[in-house]
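Colleague: mind looking at a prediction? Sequence and model below.
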Amino acid sequence: MFTGIVQGTAEVVEVREREAFRTHVVAMPEALRQGLETGASVAHNGVCLTVTALDGAHVHFDLMRETLRVTNLGEVVAGSRVNIERAARFGDEIGGHAMSGHVMSVAEVLFVEEAPDNRRLWFALPEPCVRFVFDKGYIGIDGISLTVGEVRRPTDEPAMFCVDLIPETLARTTLGERRPGDGVNLEIDPQTQAIVETAERFLQSRYEAI
């Protein structure tokens, strides 16, 4: 489990390509490597990956076909930076919200609104996620626990939503580098998803009974 509180960014120093498979070699800061062992879980842009090898400051992670298909990690190249979060441990402060590291979809950055002390990013809302995203609800974007600022569902255009970013988030994560056309990983709040799906099943059963 993860909390969506990104601990920093790390550079992908090498990408080893194979058929429908790749390995990322990441130069992780020393503070994030403390106690790290093979088999540990580390989130990259919100995607739960497993440590497959340790080579000094370089940590290896394997990415399977499905990971490359449903996330933005397939676009990563040597020199790219990714958001990093170690798996939560019992007793850790949950400053964000519970996240599994299982990305549901990739959302495109539509436009950016700049302000002196913050930034608002608008994203296209993929159809599979529309029913789970609400004003002031939780959402995971590239592994960052954020609050949805506003959701727009125009009848003649695709749905969209925005989040507001404080300077600390812009400095600590890669969201400050995102520009229109970029893709970000979305993870829906698991509790919201469970509530919505339960309500839908209940209403469907009542409808069928009637």
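Modeller: Yes, it's here.
Colleague: all contacts plus neighbour counts: C-alpha atoms, from now on.
Modeller: Noted.
Colleague: buried residues in stretch 11-19, which are they?
Modeller: Within stretch 11-19, the residues that count as buried by 16 or more other C-alpha atoms under 10 Å are Glu11, Val12, Val13, Glu14, Val15.
Colleague: wait, the third one touches Ala78, no?
Modeller: Yes - with the criterion set as C-alpha atoms under 8 Å, Val13 and Ala78 qualify as a contacting pair; they are 4.9 Å apart.
Colleague: helices along this structure, start to end?
Modeller: Using DSSP state H, the helices of the chain run over 30-33, 65-70, 167-172, 190-209.
Colleague: so which of the ones you listed is nearest Glu19?
Modeller: Nearest to Glu19 among the helices of the chain is helix 65-70 (8.7 Å), distances taken as C-alpha to C-alpha.
Colleague: other residues contacting that closest one?
Modeller: Residues outside helix 65-70 that contact it (C-alpha atoms under 8 Å, 6 or more residues apart in numbering): Ala20, Phe21, Leu73, Gly74, Val103, Met104, Ser105, Val106.
Colleague: for the closest residue to the fifth one other than its chain neighbours, list the residues it contacts.
Modeller: If the residues on either side of it in the chain are set aside, Val103 comes closest to Glu187, at 4.8 Å by C-alpha to C-alpha, 6 or more residues apart in numbering. The contact partners of Glu187, by C-alpha under 8 Å, 6+ apart, come to Gly46, Met99, Gly101, His102, Val103, Met104, Ser105, Ile139, Gly140, Ile141, Gly143.
Colleague: and for Ala107?
Modeller: So Ala107 contacts Phe123, Ala124, Leu125, Pro126, Gly183, Val184, Asn185, Leu186 (C-alpha under 8 Å, 6+ apart).
Colleague: tally of neighbours for the residue nearest to the second one when sequence neighbours are not counted?
Modeller: In this case it means Ala124. Using C-alpha to C-alpha, 6+ apart and skipping the chain neighbours, the partner closest in space to Ala124 is Met160 (4.5 Å). By other C-alpha atoms under 10 Å, 21 other residues sit near Met160.
Colleague: got another, please set it beside the one above:
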Amino acid sequence: MFTGIVQGIGRIVSVEQPAADFRTHTVELPEHMAHGLQPGASVAHNGCCLTITETGGRLAKFDLMGETLDKTNLGRLKEGDAVNLERAARFGDEIGGHLMSGHITATTAITRIERSGLNTTVWFSLPAALRPYILPKGFVGLDGCSLTVGQVSDTEFNVHLIPETLQRTLFGTRQEGDEINLEIDPQTQAVVDTVARVLANKGG
């Protein structure tokens, strides 16, 4: 599990692709995230949970299978690109965001970015299948960042970002059209799906 608080930005130092549906990324982690790394540990890359296969110093290798390449923005990464990173949460850690599984629901494109002084509002396309789960003041995971939803329309939703978030995550360099990994809040999904099922049964 993860908390949606990005701990650092890593750099892709090499990409190996022995097959169209399989990749291995070698990532250089920030110094403060590299201690105690072991094969089998989980690290979220842009919110997607990946497993360490090899380690050495600040470098760690991660395998990405076809499903990950299809359903996330990680398949578009190339050597030199950056990724938001978070190591798996441990018992006793502060939960500063919200609990996230690291299982990406979908990708969504940035449709526009509005800036006013120190305030930044980022708008995203809202996939029709996810409309029931994206609610004003609800939680959403975007490229591994736990964020609060602002406004929601039939086709878009937004989040408001403080300068600290822009500095510490890739949102400081994101542009209109960029594809972002999205994870809906699992508790919201459970409540919405349960209510829908109950109402459907009563209607029947």
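Modeller: The structure has been received and is ready for your questions. Only a predicted model underlies this, so the values are computations on that prediction, with no experimental measurement involved.
Colleague: any idea how far Val59 of structure 1 is from the residue nearest to Val103 of structure 1?
Modeller: With distances taken as C-alpha to C-alpha, to the nearest Å, Glu187 of structure 1 is found 24 Å from Val59 of structure 1.
Colleague: check which residues of stretch 62-81 of structure 2 are buried.
Modeller: Phe62, Asp63, Leu64, Thr68, Leu69, Lys71, Thr72, Asn73, Leu74, Gly75.
Colleague: please name the nearest non-neighbouring residue to Lys136 of structure 1.
Modeller: Val148 (4.8 Å).
Colleague: ah, wrong one, I meant Gly47 of structure 2
Modeller: The nearest residue in space to Gly47 of structure 2 (C-alpha to C-alpha, 6+ apart) is Gly144, at 3.3 Å.
Colleague: which position in structure 1 pairs with the one you found?
Modeller: Using TM-score structural alignment, the partner of Gly144 of structure 2 in structure 1 is Gly143.
Colleague: which residues does its match contact?
Modeller: Counting by C-alpha under 8 Å, 6+ apart, Gly143 of structure 1 makes contact with 4-6, 43-47, 83-85, 101, 185-187.
Colleague: out of these, which are buried?
Modeller: 4-6, 43-47, 83-85, 101, 185-187.
Colleague: narrow those to those in strands?
Modeller: The strands, defined by DSSP state E, take in Ala43, His44, Val47, Asn83, Ile84, Glu85, Asn185, Leu186, Glu187 from the buried ones among the contacts of Gly143 of structure 1.
Colleague: can you lay out those residues as CSV showing distance to Val112 of structure 1?
Modeller: Shown next, in CSV, are those (distance: C-alpha to C-alpha, whole Å):
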residue, distance to Val112 of structure 1
Ala43, 25
His44, 23
Val47, 24
Asn83, 20
Ile84, 23
Glu85, 25
Asn185, 17
Leu186, 18
Glu187, 21
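Colleague: so Gln38 of structure 2 makes contact with Gly57?
Modeller: No - using C-alpha under 8 Å, Gln38 of structure 2 is not in contact with Gly57, being 10.8 Å away.
Colleague: which one's more surrounded, these two?
Modeller: Between Gln38 of structure 2 and Gly57, counted using other C-alpha under 10 Å, Gln38 has the larger neighbour count: 15 against 12.
Colleague: OK, contacts around the more buried one?
Modeller: Applying C-alpha under 8 Å, 6+ apart, we find Gln38 of structure 2 in contact with Ile52, Glu54, Thr55.
Colleague: and the closest residue to Ile166 of structure 1 other than its chain neighbours, how many neighbours does it have?
Modeller: Closest residue to Ile166 of structure 1 apart from its sequence neighbours, by C-alpha to C-alpha, 6+ apart: Asn118 at 4.9 Å. Asn118 of structure 1 is flanked by 14 other residues according to other C-alpha under 10 Å.
Colleague: same question, Asp55 of structure 1
Modeller: Residues near Asp55 of structure 1, counting by other C-alpha under 10 Å: 10.
Colleague: among the buried ones among the contacts of Gly143 of structure 1, which one lies nearest to Thr174 of structure 1?
Modeller: Closest to Thr174 of structure 1, out of all of the buried ones among the contacts of Gly143 of structure 1 and judged by C-alpha to C-alpha, is Asn83, at 6.4 Å.
Colleague: quick check: the residue nearest to Trp123 of structure 2 when sequence neighbours are not counted vs Val122 of structure 2, distance?
Modeller: Leaving aside its chain neighbours, Trp123 of structure 2 sits nearest to Asn158 (4.2 Å; criterion: C-alpha to C-alpha, 6+ apart). Noted for Asn158 of structure 2: a distance of 5 Å to Val122 of structure 2, by C-alpha to C-alpha.
Colleague: neighbour count winner among the two?
Modeller: Asn158 (24 against 20).
Colleague: residues touching that one, list them.
Modeller: Contacts of Asn158 of structure 2 by C-alpha under 8 Å, 6+ apart are Thr121, Val122, Trp123, Phe124, Val149, Gly150, Gln151, Val152.
Colleague: I figured the fourth one hits Ser153, correct?
Modeller: No - the criterion here is C-alpha under 8 Å, and Phe124 of structure 2 misses it with Ser153 at 10.4 Å.
Colleague: compare these two and say which is more crowded by neighbours.
Modeller: Phe124 (24 against 13).
Colleague: buried set for stretch 134-148 of structure 1?
Modeller: Phe134, Tyr138, Ile139, Gly140, Ile141, Asp142, Gly143, Ile144, Ser145, Leu146, Thr147, Val148.
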